[in-house]
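S.K.: Sequence plus the predicted model coming up.
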Amino acid sequence: MLRKTNSVPLHTQASNYMREKIYNREWDVDEKIPTEFELTDILGMSRGTVKRAIKSLVDEGLLVQIPGRGTFVTRPNITHPSGNCLLSFAESLHSQGIEFETQVLESSIIRADAFLSEKLQVPVNAPVLFLRRVRTVDGEPIMYIENRLSMLVVPGLDKVDFEQESLFKSIERCAGKRIGYSQARYAAKIAGEKRGEILHVGEEAPVLHLEQQVFLSDNVPVEWGNVWLRANRYVVGTVLQRV
């Protein structure tokens, strides 16, 4: 599992492994993670290294240890909405006269698991478009975007060229309805290995993470997504109501 010949310390590799489990919702909010002994077997490493990796994620606020019960994924407890006009990031950049490019890293149809079934209000195994994009300004990546969209609500969305067309406009065109509002949460996090590589920052670099659920004007959820923003390049004010 771990690359012992890698120059990255083992405890950092272990932290990256666990951080990805949390970021990808493989370990969900309030879920108990494997025990230190189980992680020792999974990762093929010493218990001391596992303990050190867990402590670093506790210090980041991603995990909490409850004596006698185990270690759990923390529940974010602060949501700070502001503003009254819902814009996509592409629309926001356009409004500021900032030129950018979008690269699609992945566009595939996946099946809704229990988590996406709840978020998108679709049956388990319903088709969901999984979209990964990176957006650059002057050749420098400023945001990494993951979207999960209900194909039952926006049929044909998988045919869109997202390197040329913005997501919100595509949703409204394919759904035949306006986007109504979003529920958004921002938090400061550590990039981790995967997102650090995409954003061209160190894996320990701070990033701003947006978790957002988007609803159509009839209150039907259409998208659940995550945006990871380079903290040294982006200042964001959340916006909620589309006008």
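M.R.: Received it, and whenever you're ready, just let me know what you need. Numbering: from 1, shown residues only.
S.K.: alpha carbons only for contacts and neighbour counts from here, please
M.R.: Noted.
S.K.: Can you get me the centre-to-centre distance for stretch 108-121 and its chain?
M.R.: Between the centre of stretch 108-121 and the centre of its chain there are 14 Å (CA atoms, centre = their mean, to the nearest Å).
S.K.: what's the span of that stretch, first residue to last?
M.R.: The first and final residues of stretch 108-121 sit 20 Å from each other (CA to CA, to the nearest Å).
S.K.: and here's the other structure:
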Amino acid sequence: MSADEIDWARRLAVDASRAMPLYHQLRERLRIAVREVEPDTPMPTERALMEFTGVSRATIRRAVADLVSEGLLVTRQGSGTYTAPARVPTELGRRPRGFTDTMARLGRQPSTKVLEAELVAASAEIAERLGLAAGDQVVVLERLRLLDGEPCMVERAHLPADLVPGLLDRDLDGSLYDTLSLQYGLVPAQGTESIVAVNADQRLARLLDIPMAAAVLATSRTTSTDSGTHLEYTLRHARGDRCSFLIELGASGGQLGDHSSLDPALRPALFT
């Protein structure tokens, strides 16, 4: 359904005689209405909403602000308010899958822009994540992941250089996991992933085309092969309006519990 097909005056009617505050009535009516509209649809202007509802601009703004904070609406400077874009779910807790594979399974068009690809000496922190000694060589691969041509996520992967000789000479625009599997016989089979919300710094905001200090979803992933060989340590920063993360609870052989330990590297934005 499009926004033009909704009878806003009827759907958003509020009753001043009720004990419930007007902004609360309006917010709940808006909540129902926007869920029936296609993602990324422009909403009526503040002036139009005032005409539909008969309430003040302050009441309109308060109700809309609540739905923006919940992620049901998004505001775009100089453009207006829109229903939130459809989020792309990424599964956490199952066998590790890469961005390209996940998006292809969902029928979306993934693409990649390589930002950095180099061989460096591992810091103590990176070495610990990968089961290496500090100073051992690692491949660092930072890429901007796009979905249907729009920036979606920045990934920074670290891999033991000894496992992937010649990786920097290969095409790195596609699936890294496919390259690891087909060229090196390395398949991510198990690992851990943590998630936290951080604020985008200037560089991350520019790369993802979002406002400075906007909230982004940040994850850290470590994976290994079936034989236990440490394979990758990857940090990802994803746009909250385009990505969501799905965690399967009570997986086979697992237990539910309090897993509150998060990678300290994610607490500030990674990029400076």
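M.R.: Okay, I see it. If you're wondering where the values come from, they're calculated on a predicted model, not measured in any experiment.
S.K.: Tell me how they score on TM after superposing.
M.R.: The TM-score (TM-score structural alignment, normalised by the length of structure 1) is 0.61; 160 aligned residues with a CA RMSD of 2.1 Å.
S.K.: any chance you could map the strands in the stretch 101-250 of structure 2?
M.R.: For the stretch 101-250 of structure 2, strands defined by DSSP state E, counting those that start in this stretch occupy the ranges 110-121, 137-147, 150-160, 190-199, 215-224, 230-239, 243-247.
S.K.: so which of those is the most packed in?
M.R.: Taking mean count of other CA atoms under 10 Å as the contact definition, the stretch among the strands of the stretch 101-250 of structure 2 with the greatest mean neighbour count is strand 230-239, which reaches a mean of 24.
S.K.: tilt between that strand and strand 137-147?
M.R.: Angle of strand 230-239 of structure 2 versus strand 137-147, following axes from the mean of the first three to the mean of the last three CA atoms, to 10 degrees, is 30 degrees.
S.K.: Can you check what angle separates strand 230-239 of structure 2 from strand 150-160?
M.R.: Using the same axes, to 10 degrees: strand 230-239 of structure 2 against strand 150-160 is 160 degrees.
S.K.: which secondary structure elements does strand 230-239 of structure 2 contact?
M.R.: The elements that strand 230-239 of structure 2 packs onto, with contact taken as 3 or more CA pairs under 8 Å, 6 or more residues apart in numbering; DSSP states H and E, are helix 124-130, strand 150-160, strand 215-224.
S.K.: compared with structure 1, how much does it deviate?
M.R.: Superposing on structure 1 and averaging over aligned pairs (mean CA distance after the TM-score superposition for structure 1), strand 230-239 of structure 2 comes out at 0.7 Å.
S.K.: quick one: that strand aligns where in structure 1?
M.R.: Residues 221-230 of structure 1 are the counterpart of strand 230-239 of structure 2, counting by TM-score structural alignment.
S.K.: And the aligned partner of residue 89 of structure 1 in structure 2, how far from residue 52 of structure 2?
M.R.: For residue 89 of structure 1, the aligned residue in structure 2 is residue 99 (criterion: TM-score structural alignment). Remark: distance between residue 99 of structure 2 and residue 52 of structure 2 (CA to CA) = 43 Å.
S.K.: With residue 133 of structure 2 instead?
M.R.: Residue 133 of structure 2 sits at a distance of 66 Å from residue 52 of structure 2 (criterion: CA to CA).
S.K.: same deal with residue 234 of structure 2?
M.R.: In this structure, residue 234 of structure 2 and residue 52 of structure 2 are 49 Å apart, going by CA to CA.
S.K.: can you tell me which residues contact the aligned partner of residue 188 of structure 2 in structure 1?
M.R.: The pairwise alignment with structure 1 assigns residue 188 of structure 2 to residue 179, based on TM-score structural alignment. With contacts taken as CA atoms under 8 Å, 6 or more residues apart in numbering, residue 179 of structure 1 has the following neighbours: 168, 171, 172, 214, 215, 216, 217, 242.
S.K.: wait, doesn't the match of residue 89 of structure 1 sit right on residue 175?
M.R.: Yes - here residue 99 of structure 2 reaches residue 175: they are 7.4 Å apart, a contact under CA atoms under 8 Å.
S.K.: These two: which is more packed in?
M.R.: For residue 99 of structure 2 against residue 175, the residue with the higher neighbour count under other CA atoms under 10 Å is residue 99, and the figures read 21 against 17.
S.K.: out of the strands of the stretch 101-250 of structure 2, which comes closest to residue 67 of structure 2?
M.R.: Minimum separation from residue 67 of structure 2 across the strands of the stretch 101-250 of structure 2 (CA to CA) falls at strand 215-224, 15.5 Å.
S.K.: how close does that closest one sit to structure 1?
M.R.: Average distance between strand 215-224 of structure 2 and its aligned residues in structure 1, after superposition and using mean CA distance after the TM-score superposition for structure 1, equals 0.6 Å.
S.K.: Centre of the chain to that strand, how far?
M.R.: 10 Å.
S.K.: ok, and what's touching that strand?
M.R.: With contact meaning CA under 8 Å, 6+ apart, strand 215-224 of structure 2 is reached by 96, 129-130, 187-200, 230-240, 263, 266.
S.K.: quick one: contacts for the match of residue 89 of structure 1?
M.R.: Counted by CA under 8 Å, 6+ apart, residue 99 of structure 2 has contacts 110, 145, 175.
S.K.: which of these show up in structure 1 as well?
M.R.: Contacts conserved in structure 1 for those, counting by both residues aligned by TM-score structural alignment, their matches' CA atoms under 8 Å: none.
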